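> Requesting a structural model of the entry that follows:
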Amino acid sequence: MSNNVENATLYDGVCMPHLLIEGLNRYDDRPCLFMGDDHILSYRDMRETTSRLMQALASLGLGKGTRAAIISGNRPEVLSNTAAMSISGFIGTPLHPMGSLDDHIYVLQDAEIEVLIFDPQLFGEHVAKLKERVPTIKHFLAFGPTDVGTDYLALAETFDPKPLVAADITPDDLGSINYTGGTTGKPKGVMSTHRGTAYMAMIQAAEWEFPEDLRMLMATPLSHAAAAFFVPVLQKGGAFYVLPGFTPDLFFDWVEKYCITATMLVPVMLYVLLDSPRADTADMSSMESIFYGASPMSPARLQQGLEKWGQIFYQFFGQSEAPMVLTNLSRKDHDLSKPERLASCGRPAPWVHLALLDDNNEPVAEGEPGEICVRSPLVMKGYKGLPEQTAEAFAGGWLHTGDIGRFDEEGFLYIVDRKKDMIVTGGFNVFPREVEDVLSGHEAVAQVAVVGVPDERWGESVKAVVVLKPGVDGTDDVRQSLIDTVKQAKGSVQAPKSVDFVTSIPLTPVGKPDKKALKAQYWGNASRGVQ
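Prediction:
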């Protein structure tokens, strides 16, 4: 019996907290985080700040299993806090910086958040409202002086740095709960384990084409995308270069000035860069890898980028339920002599079981489309508090992604449509039901259906198709009122970019809005139903 107890952890793998400690301990004076010429943090600085933040959290009685959310702009403390939370065994939940108050309230309550960490300069007023509405939150920790809670940084400065030691976690312990929308109209909490995030880092190390001399330019929120790049950058002894904002001039200026070798962008950012006059004049010779994902890339725009800057593009594909590394399209596979391949999301990672299944969970015939399904340590533990939706997602012993794909004869995967109605616009997920629920409450609306339509800039944009109530005219004022209503309730990302007024919405035989027929009116003869 004692031998079994001793061997209980014998085969446990390394988890994300261990990888972070090992990475932060590798170097001392080498630059780790760059946020401008006057703000450079070394590996030692990051390590010591992480230790101080960990001790500050522990002094409040917070540790393994604490559920914490974060909302912040890009500032150096965000990465140190990410490490401090992970190493302390927290269960983290990022709040979308562009999300609405109601959305944040729902997430904070559903995830049972005890601690909210925030940027007081950008979100002080917002957090004050959250404090009134979510009384179950016990601690409000600010990156600086605040009237809402505790100055987290001042508290951390009262401690001296100590060696980093990971909490007593297991690979099956939860590391995060990230929220993604669903057909119920409410976001679902994706419960990810320490095993999953470590496995993702392993596949990144094995498959992703990171430059040896890694200067990683980040233009996306550090509280979201940067976390996925934290360990690979540390393992390479690289440094994060964090833009104060995203404009083409800023991007190209930093690439030229600091000889940036890699970056991660969503397609809409690439479109903005390609449309800038600087795209033809900027010196991009230092750039070795542009990682892109989060939404499908327009093959035509990708071809334009390849013609300008060469084979420096690397695509990744995944979803919250199994993140980022399901398939990879390598730099060499971005081949202008095979333009049809630019519509692919690459080959499945050899570390993942990926199959195309029919509605009976059987493999489809070769060359035929089927739902992309996955088995892997990457796969989430389940949806928080949603056993039925979890069982549906795991039907037949596979994670069902909801995406329909097909393989070509060389094993490259193409996403041809989405099984569900999710819209991906500019790298953000929009769920039509949520927008429809807001619009259906408007005094002018009799019926509404929301679909994604082709958009050269955003990949897809949100379109509302509306049947007005009798006696209501479809004026520009009404159209703008509908857009503003959604913007106020859900945020600008979810707000329709266009509104069409129609006399009727096509229905299925059972009386549901026929989204497929509706989309066909806008997608026409396009070879696929996503951009």
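> CA atoms for contacts and neighbours, from now on please.
Fine.
> Excluding chain neighbours, give the residue nearest to residue 373 in space.
Excluding its sequence neighbours, the residue lying closest to residue 373 (CA to CA, 6 or more residues apart in numbering) is residue 400, at 4.7 Å.
> Helix, strand, or coil at that neighbour?
Here residue 400 is recorded as strand under DSSP: H, G, I helix; E, B strand; the rest coil.
> Show me what counts as buried in stretch 172-180.
Residues 173-180 are the ones in stretch 172-180 that count as buried (16 or more other CA atoms under 10 Å).
> Same check on stretch 344-354?
344-349, 351-352, 354.
> between those, which is nearest residue 201?
residue 351 (11.8 Å; CA to CA).
> The buried residues of stretch 344-354: which two are farthest apart?
It's 344 and 351 that sit farthest apart of those, by CA to CA, at 19.1 Å.
> The structure of the following sequence is requested for comparison with the preceding one:
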Amino acid sequence: MTAAEAAVGSIGGALITALRRFPGREALVCGPERLTYAQVADTVARLRRAMEEAGLRPGDTVAQITRNRPAQWLVTAACYLAGFRSACLPLQGLPAAVLRDRLAAAAPALVVVDASRAAEIAGWGALGEEVVWVSDGELEGWRELGRMAGEQPPCGLGDPAPPSAVVRLGYTSGTTTGTAKAVLLSSGALCSVALMNLAQADWPAAPRVLCAEPVAGGFGSMVVPTLVRGGTFVMLETFTADGFLAAAAAHRPNVLLMMPPALRSVLAHPGADRVDWSTVDLMIYSGATLAPAEIDRAHALFGQVLCGIFGQVECPKTIALLAPHDHVSGVAGRGSSLGLPYAGMTVQIQDRSGAPCPAGEAGELCVKGPAVMDGYQGRHDADQPFRDGWLRTGDVCRMDEHGYLHYLNRLENVLDGQDGGTA
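Model prediction:
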């Protein structure tokens, strides 16, 4: 292990510290379900032991095809501690054949399936007989997740997997096709994502987070920052604007997390103005920039608390950050930029040969730093998106004279002649 690798913490270690520090506080909320830090620690410890007793070893994959509930995140947390690879696949939205192929490609040792689709998925025959099948509800002939954990005696969380351990398989776009790539994310990379976001987004001291998005996706990386601060993470099993507004009124959050489509549906909802948003200190969005009219509407509703974060599955939410004051700076075009690169990450715009582009010139966005993935699962070195240590994002951007990044296009669109960029 190099000195740089030794300096990176593990996501499991960060989680253990948080759970031990605030045992009596409320950690996770979803509808009527409410879990304290102590209850989270106990359940995660039991799940880890149950999976180890089922025969799983570090490096094995645990696939989940389940709803957005605390149990889903608890299984993922157990993977982070044990060094298993957590792979969350969507319960709905993919054709059955595509979901079956992705499940087979993940090669899981254990699969947790929503009870509503358990029989269908188990009947695909996509996996070997040695795979452990678990349902998140009571089904005859199935191991049930809650009982599986409950059968274990009280136990400690144990030692976390090292920073170098790959503990997550994230999936790139290709939501209705089989072209998605499985991204290998290490425990150290995920810890870096958590701590860099805590350090650079202006989180309140005791966050009460309301998240509109599934924790199986990119915003799941915001659970550990919430817990590190001793906060509460409120999740919705299914997002609707009505449900989000009701949760906001009930929980009085001071941090909101959502992608632009969810944000737009909230901004347009006739009931949004009847909710008291005065507790909101930070509203983090990700996935796309906002139009000036959307920024104005969000400011009128929440106050000047917008924070845009940009990343990729290959470098989750840690490439650039557009701070609240940048949304109101008055500098032309700044509010529609991606923001400044994260401190701790190195960002460069490169031409086709890999040489850095001068300010204002379009090129491919390339990134180095501790939050970058290890690579794509099952791909040869020649098929990995790295050049001289740089992650090639495939995004065409330019960096202005003040260091702000501006998104232009995808590289494949430029090469296909769909844009006039010079990448």
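> Might one say that the residue nearest to residue 373 of the first structure is in contact with residue 370?
No. If you go by CA atoms under 8 Å, residue 400 of the first structure and residue 370 don't touch, sitting 10.7 Å apart.
> Give me the more crowded residue out of the two.
Using other CA atoms under 10 Å, the more surrounded residue of residue 400 of the first structure and residue 370 is residue 370, with 25 against 22.
> What's the more buried one aligned with over in the second structure?
Using TM-score structural alignment, the partner of residue 370 of the first structure in the second structure is residue 363.
> Could you report the separation of that match from residue 414 of the second structure?
Computed as CA to CA, to the nearest Å, the residue 363 of the second structure to residue 414 of the second structure distance reads 10 Å.
> For residue 413 of the first structure, which non-adjacent residue is spatially closest?
Residue 413 of the first structure sits nearest to residue 407 (CA to CA, 6+ apart), 4.6 Å away.
> Report the contact partners of the counterpart of that neighbour in the second structure.
In the second structure, residue 407 of the first structure lines up with residue 399, judged by TM-score structural alignment. Listed by CA atoms under 8 Å, 6 or more residues apart in numbering, the contact set of residue 399 of the second structure reads 349, 359-362, 405-406.
> rerun that using 7 Å as the cut-off
By CA atoms under 7 Å, 6 or more residues apart in numbering, the contact list for residue 399 of the second structure reads 359-360, 405-406.
> Filter those residues by whether they're kept in the first structure.
With both residues aligned by TM-score structural alignment, their matches' CA atoms under 7 Å, the contacts of the contacts of residue 399 of the second structure that the first structure also has are 360, 405-406.
> Go through those and flag which are in strands.
405-406 (DSSP state E).
> Let me have the kept ones among the contacts of residue 399 of the second structure in TSV, adding neighbour count as columns.
Putting these into TSV (neighbours: other CA atoms under 10 Å) gives the following:
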residue	neighbour count
360	16
405	28
406	22
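> List the residues that contact the residue lying closest to residue 202 of the second structure once chain neighbours are set aside.
Among residues not flanking residue 202 of the second structure along the chain, residue 282 sits closest, at 7.0 Å (CA to CA, 6+ apart). Counting by CA under 7 Å, 6+ apart, residue 282 of the second structure touches 203, 254-256, 305-307.
> Swap in 10 Å and give it another go.
Going by CA atoms under 10 Å, 6 or more residues apart in numbering, residue 282 of the second structure touches 201-204, 207, 209, 253-257, 302-307, 324.
> now residue 158 of the first structure, what's its secondary structure?
Strictly by three-state DSSP, residue 158 of the first structure counts as coil.
> give me the number of residues near the counterpart of it in the second structure?
When the second structure is aligned by TM-score structural alignment, residue 158 of the first structure is paired with residue 151. Neighbourhood size, residue 151 of the second structure [other CA under 10 Å]: 11.
> same deal with residue 500 of the first structure?
Using other CA under 10 Å, residue 500 of the first structure has 12 neighbouring residues.
> So which bit of the second structure is the one helix or strand it maps to matched to?
Taking DSSP states H and E as the definition, residue 500 of the first structure sits inside strand 498-501. Aligned using TM-score structural alignment, strand 498-501 of the first structure spans no residues in the second structure.
> likewise stretch 477-485 of the first structure?
Under TM-score structural alignment, there's no match for stretch 477-485 of the first structure.
> That stretch: which residues count as buried?
So, applying 16+ other CA under 10 Å, buried residues of stretch 477-485 of the first structure: 478-479, 482-485.
> Kindly report the same for stretch 196-213 of the second structure.
Buried residues in stretch 196-213 of the second structure (16+ other CA under 10 Å): 196-198, 201-204, 207-213.
> What of stretch 248-257 of the second structure?
Here stretch 248-257 of the second structure shows 248, 252-257 as buried, counting by 16+ other CA under 10 Å.
> Can you flag which of those belong to helices?
Of those, the ones assigned to helices by DSSP state H are residue 248.
> now the buried residues of stretch 248-257 of the second structure as CSV including distance to residue 76 of the second structure?
Shown next, in CSV, are these (distance: CA to CA, whole Å):
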residue, distance to residue 76 of the second structure
248, 26
252, 27
253, 24
254, 25
255, 23
256, 22
257, 20
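> Perfect, that will be all.
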